[in-house]
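Engineer: Below is the structure, and that's it, no one-letter string:
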């Protein structure tokens, strides 16, 4: 589109046509902004014709939830030339678990297995990207809400370092993220939000409230240039369970095979560090902090103590390795009746507490034909390292 070979209007119209065909079954959008998107695309074409450089001119995107276009990430993507085509689905009101979505036409389904959930809470964003309705969609990740749907829909999902991008989450547990079909597209997202000046070491809540995540914990995110100075092989430790999770054998085996393939290319080197990849179960701490200030004060104190202990263990581990690799989820996508007593967040929410950037990349498919994700975790501020490994370079 920047070269004038395509028009943004035509690209966005094609995206809207795909959405119209798929939505009766997929239900990935709660709102579709067809007329507004076409007007927006026409404006992009006019700016390109006038010589304005827009790095993502005319790229159709989904934004998570009805208020998704107000986020700093969405504004940065729009400034780069992206065209929001609609608001993607999130869980409906009163949901006891956050691994599904409710679109305008019904429950969001997994594009690979309609009888299974796409994950959540960035459900519609992952489903829309996986189904090819848009190449990119925004998300937020408070316990795995980008990475879990990325894993179960077979796409790339990046959770940024907590506190690096503005967030409306007062607990500091949620971080901005993106769902994309390719690692290069996730990298394009990261370049846009970085160049827009949205990234910083002490960003927190955008509309009042307390700064949360890594910044509030006194963790200064390391500069992106520090990660770019590293060169392969990147040292990595594999853990199927982080020392506590009840991980099913099949997703563990598929994710481990994906880690070994990365090692076979020379991109990563799997090592056995002196500091083991073993954490305390973060579940009780996450639940207590999420419910604060209504949580019992003793439970909050226990949560902070557990969080501090895991932070110490992770600091020792990242002093020896560049990456921690796990399955993204301990289980396969469940049906629409819910996960039962399983926490699909078991391997992801530890890094919402610690603030580390993390990413899910496709690892393969299980015996039911459902996608499995490989989970990559890096030091604070090293999104660029995750993106390099995800891209295989």
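Structural biologist: Yep, that arrived. No experiment lies behind these values; they were computed from the predicted model shown.
Engineer: Only C-alpha atoms from now on, for both contacts and neighbour counts.
Structural biologist: Noted.
Engineer: what are the ranges of the helices in the protein?
Structural biologist: 8-26, 34-49, 72-79, 123-130, 147-153, 183-195, 213-216, 224-228, 249-264, 283-291, 297-318, 350-354, 383-391 (DSSP state H).
Engineer: okay, the angle between the third one and helix 183-195?
Structural biologist: Computed by axes from the mean of the first three to the mean of the last three CA atoms, to 10 degrees, the angle separating helix 72-79 from helix 183-195 equals 100 degrees.
Engineer: The helices of the chain: which one's closest to residue 164?
Structural biologist: helix 213-216 (7.7 Å; CA to CA).
Engineer: Of the helices of the chain, which is nearest residue 362?
Structural biologist: Between residue 362 and the helices of the chain, the shortest separation by CA to CA is 6.3 Å, and it involves helix 147-153.
Engineer: Other residues contacting that closest one?
Structural biologist: 99, 110-112, 118-123, 126-127, 130, 141, 156-159, 179, 328-329, 332-333, 344-345, 348, 358-362, 370-375 (CA atoms under 8 Å, 6 or more residues apart in numbering).
Engineer: Inside strands: which ones of these?
Structural biologist: Secondary structure assignment by DSSP state E places 141, 156-159, 179, 358-362, 371-375 of the contacts of helix 147-153 in strands.
Engineer: let's bring in a second one:
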């Protein structure tokens, strides 16, 4: 199967070596934005990487070229790495599937251990096969809970500002999953602390990490309580629709994604519909540590609904 490889990762990374051994054929390096602090927009030395849905919008990043190549049909799947949302954000804005595995299951690309690899793919089957190769698993054979998965919804995680243009389609997609019997809603009172200061402190390197670890521990406790009552957590993937090539302004595209780089939970984005401007919107799925098989179950249900 043809494979796009995220620029800067190379063919000697753990995930590329495993995919090649399984029969994938790398056909080219995909673009990563340069010159911007978050690498979620900006230009390469060949100009901006454009969103296949709207050329005046970014595909997100930093796995920008990988998502754009998959969405445009150049390759069926491509590699990504996700330190704050760098798989899930471009997956959301390009209308494809993107998965970040549990942090620590494979070597991280950053000293803080916040980065994790994963696929960008057009189909649930390709995403699941990629994860099996990457993790050495058979996710389809993993024991599954009987009946619909217990699901909790949060539009903001308790701290984020979210545009109704993305919250509406994401919630509608989640409700379709409930109506189809893929999930059933459970009540919860999840309200996380904004992970921004902890994420920044941990990425900054040696220094006073006490406050960061305190914030992280508090969020971990809140998430543990949630996942005692729910199998999956659903949110919008981003707080806003895809922005232009000049950048997002004061908006934080990572607002809903980097909480799960801090906590290490596996997380995915699946297509949820479209914002009023015609750009794709993502629905974020989050599961317990090492429960990627539950993400795959919901991804299959969501893509089946979108193709019906």
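Structural biologist: Cool, got the structure. As the structure is a computational prediction, the values presented were derived from the model and not from experiment.
Engineer: returning to what we had before: so which of the helices of structure 1 is nearest residue 242 of structure 1?
Structural biologist: Among those, if distance is taken as CA to CA, the winner is helix 350-354, at 9.5 Å.
Engineer: I'd like the distance from the closest one to the chain centre, please.
Structural biologist: Put simply, helix 350-354 of structure 1 sits 13 Å off its chain's centre (CA atoms, centre = their mean, to the nearest Å).
Engineer: Average offset of it relative to structure 2?
Structural biologist: Superposed on structure 2, helix 350-354 of structure 1 shows a mean distance to its aligned partners of 0.3 Å (mean CA distance after the TM-score superposition for structure 1).
Engineer: Which residue numbers in structure 2 does that helix align to?
Structural biologist: Aligning helix 350-354 of structure 1 against structure 2 (TM-score structural alignment) gives residues 259-263.
Engineer: In that stretch, which of the residues would be classed as buried?
Structural biologist: 259-263 (16 or more other CA atoms under 10 Å).
Engineer: Tell me which residue of structure 2 lines up with residue 167 of structure 1.
Structural biologist: Per TM-score structural alignment, residue 167 of structure 1 is aligned with residue 108.
Engineer: What is the burial count for that match?
Structural biologist: 17 (other CA atoms under 10 Å).
Engineer: same deal with the one 5 residues further on?
Structural biologist: Residue 113 of structure 2 sits with 17 neighbouring residues when counted by other CA under 10 Å.
Engineer: What's the separation between it and residue 16 of structure 2?
Structural biologist: As judged by CA to CA, to the nearest Å, residue 113 of structure 2 and residue 16 of structure 2 stand 19 Å apart.
Engineer: now residue 98 of structure 2
Structural biologist: 16 Å.
Engineer: Of these two, which one has the most company?
Structural biologist: Each of residue 98 of structure 2 and residue 16 has its neighbours counted (other CA under 10 Å); residue 98 has more, 36 against 23.
Engineer: Next, the contact list for the more buried one, please.
Structural biologist: By CA under 8 Å, 6+ apart, the residues touching residue 98 of structure 2 are 87-88, 91-92, 118-121, 127, 268-270.
Engineer: Then residue 269 of structure 2?
Structural biologist: Residue 269 of structure 2 neighbours (CA under 8 Å, 6+ apart): 88-89, 91-92, 96-99, 237, 282-285.
Engineer: go again using 10 Å as the cut-off
Structural biologist: 85, 87-93, 95-100, 120, 234-238, 257, 281-286, 295, 299 (CA atoms under 10 Å, 6 or more residues apart in numbering).
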